[in-house]
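[1] predicted model follows, preceded by the sequence.
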Amino acid sequence: MPEQKYEKATFAGGCFWCMVQPFDEQPGIIDIQSGFMGGHIENPTYEQVKSGESGHYEVVQITFEPSTFSFELLLSLYWPQIDPTDPDGQFHDRGPQYRTAIFYHNEQQRKAAKESKQQLIESGRFKKPIVTEILEANIFYPAEEYHQDFHKKNPKEYKKDREISGRDEFISTNWQN
């Protein structure tokens, strides 16, 4: 039997709690971890990242089988989860750790990310500039265990956080049409 070929995809979209569920339980998605990428501290804690001083983004790292669920399909799920025009965070989460970014793991992902961003720009959906960065992936640090699968472990708190953040209202207003 041929060996399965998996890839990684890493997305920053504000609070990582809110970025897991849209990708969860899709065919070809092997694993999703909340964590941190892009900073200057080794093995950062959530508190260090939350302070905004570590330089990390809150991210989700997805292990997927590209023959079942392509990177392009992941991108099509990613964009409608965020406000790609906000350079200072996402919704009520403010600071550099909550900015949006697509971290590519290979040249094919880089090209696909750039193309999807350009398509979004050309669509005219948003009047403000699209500021989501496309960056080369580097070391991924998993967040503490209590952050993993937060939407399943704490469904009431997760739902409340999404509601008060303004994320769901933004998605409904700007993406579901």
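    That came through fine.

[2] use CA for all of it now, contacts and neighbours both
    Fine.

[3] now do the helices in this protein.
    Taking DSSP state H as the criterion, the chain carries its helices at 17-20, 46-50, 71-78, 107-123, 150-153, 155-165, 167-174.

[4] which one of the ones you listed is the most hemmed in?
    Mean neighbour count (mean count of other CA atoms under 10 Å) peaks for helix 17-20 among these, with a mean of 22.

[5] please compare the first structure with the one that follows:
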Amino acid sequence: MIRRLLIVLALLAAPLAALPAAAAAAATKTAVFAGGCFWCMENDMRGIPGVVKVESGYTGGHVKNPTYRDVTSERSGHYEAVRVTYDPARIEYAYLLSRYWKLVDPTDDGGQFCDRGPSYRPAVFVDAQQRPAAERSRTLAAQRLKTGAMKAQILPLQTFWPAEPYHRDYARNNAVEYHLYRTGCGRDRRLAQVWGK
């Protein structure tokens, strides 16, 4: 009898326990950014307080369920991108935008750093509500550039396709290879030239 009562109580409590998690998920928002190699973008955006999750993937193109090969072949129209899930009670979209600009070379529309081609171009993908903040942020970032002219685009938000599992959390799962790639690609050296130290 007591065992049945405990089971009934557990079943009744389960939906209540799920409420805080569901409420937290409903309270989050997302932002989508392209900035060259998504391994680097994922790693750099992850450390921002208020960011809940960062996912590598593809967006902006016409191919459904694209693969890395589809995207790097330049036939899909997709960009390598990250989807940033954040808590708007802790961080504002405008702050994510200001942080994003410092992680990319927005003067280079031929790719980013050693990664060349359309799939590596910098862009911010927005819905109608995000567009005014993104446009304002882009204008401010253009005024702060130390070299070159702003070429990064603000584009309409499209379906975000998560990357293959081996691309996810790459910097965490492959720390040595990631460090060699990032250093060899010259990403941080170029960012210092574009934005200053």
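    Cool, the structure landed. Every value quoted in this text rests on a predicted model; they were computed, and no experiment measured them.

[6] quick one: TM-score?
    TM-score for the superposed pair, counting by TM-score structural alignment, normalised by the length of structure 1: 0.93. Supporting figures: 175 aligned residues with a CA RMSD of 1.5 Å.

[7] now the helices of structure 1 as TSV including distance to residue 31 of structure 1?
    Formatted as TSV, the helices of structure 1 follow (distance: least, CA to CA, whole Å):
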stretch	distance to residue 31 of structure 1
helix 17-20	10
helix 46-50	20
helix 71-78	13
helix 107-123	18
helix 150-153	14
helix 155-165	19
helix 167-174	24
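
[8] now do the contacts for the aligned partner of residue 101 of structure 1 in structure 2.
    Under the alignment (TM-score structural alignment), residue 101 of structure 1 pairs with residue 123 in structure 2. By CA atoms under 8 Å, 6 or more residues apart in numbering, the residues touching residue 123 of structure 2 are 33-35, 152-155.

[9] try 6 Å
    34, 152-154 (CA atoms under 6 Å, 6 or more residues apart in numbering).

[10] cool, residue 39 of structure 2 as well?
    Contact analysis of residue 39 of structure 2 by CA under 6 Å, 6+ apart lists residue 170.

[11] what's the spacing between it and residue 137 of structure 2?
    Look at residue 39 of structure 2 and residue 137 of structure 2: by CA to CA, to the nearest Å, they are 24 Å apart.

[12] check contacts around the counterpart of residue 39 of structure 1 in structure 2.
    Under the alignment (TM-score structural alignment), residue 39 of structure 1 maps onto residue 61 of structure 2. By CA under 6 Å, 6+ apart, residue 61 of structure 2 lies in contact with 76-78.

[13] show the buried residues in the residues you listed.
    76-78 (16 or more other CA atoms under 10 Å).

[14] wait, which of those is closest to residue 86 of structure 2?
    Taking CA to CA as the measure, residue 86 of structure 2 lies nearest residue 78 of those, at 23.3 Å.

[15] any idea how far the closest residue to that closest one other than its chain neighbours is from residue 74 of structure 2?
    Closest residue in space to residue 78 of structure 2, ignoring its immediate chain neighbours: residue 61 at 3.9 Å, by CA to CA, 6 or more residues apart in numbering. When distance is defined by CA to CA, residue 61 of structure 2 is 10 Å away from residue 74 of structure 2.

[16] quick one: which of the contacts of residue 123 of structure 2 is most hemmed in?
    Compared across the contacts of residue 123 of structure 2, residue 34 has the highest neighbour count, 30 neighbours, by other CA atoms under 10 Å.

[17] residues contacting the equivalent of that residue over in structure 1?
    With TM-score structural alignment defining the correspondence, residue 34 of structure 2 maps onto residue 12 in structure 1. By CA under 6 Å, 6+ apart, residue 12 of structure 1 lies in contact with 58-59, 100-101.

[18] burial of the closest residue to residue 12 of structure 1 other than its chain neighbours, as a residue count?
    Nearest residue to residue 12 of structure 1 in three dimensions, chain neighbours excluded: residue 59, at 4.3 Å (CA to CA, 6+ apart). Residue 59 of structure 1 has 33 neighbouring residues, counting by other CA under 10 Å.

[19] ditto for residue 65 of structure 2
    Residues lying near residue 65 of structure 2 (other CA under 10 Å) number 13.

[20] contacts only, for it.
    Residue 65 of structure 2 makes no contacts at all, as judged by CA under 6 Å, 6+ apart.
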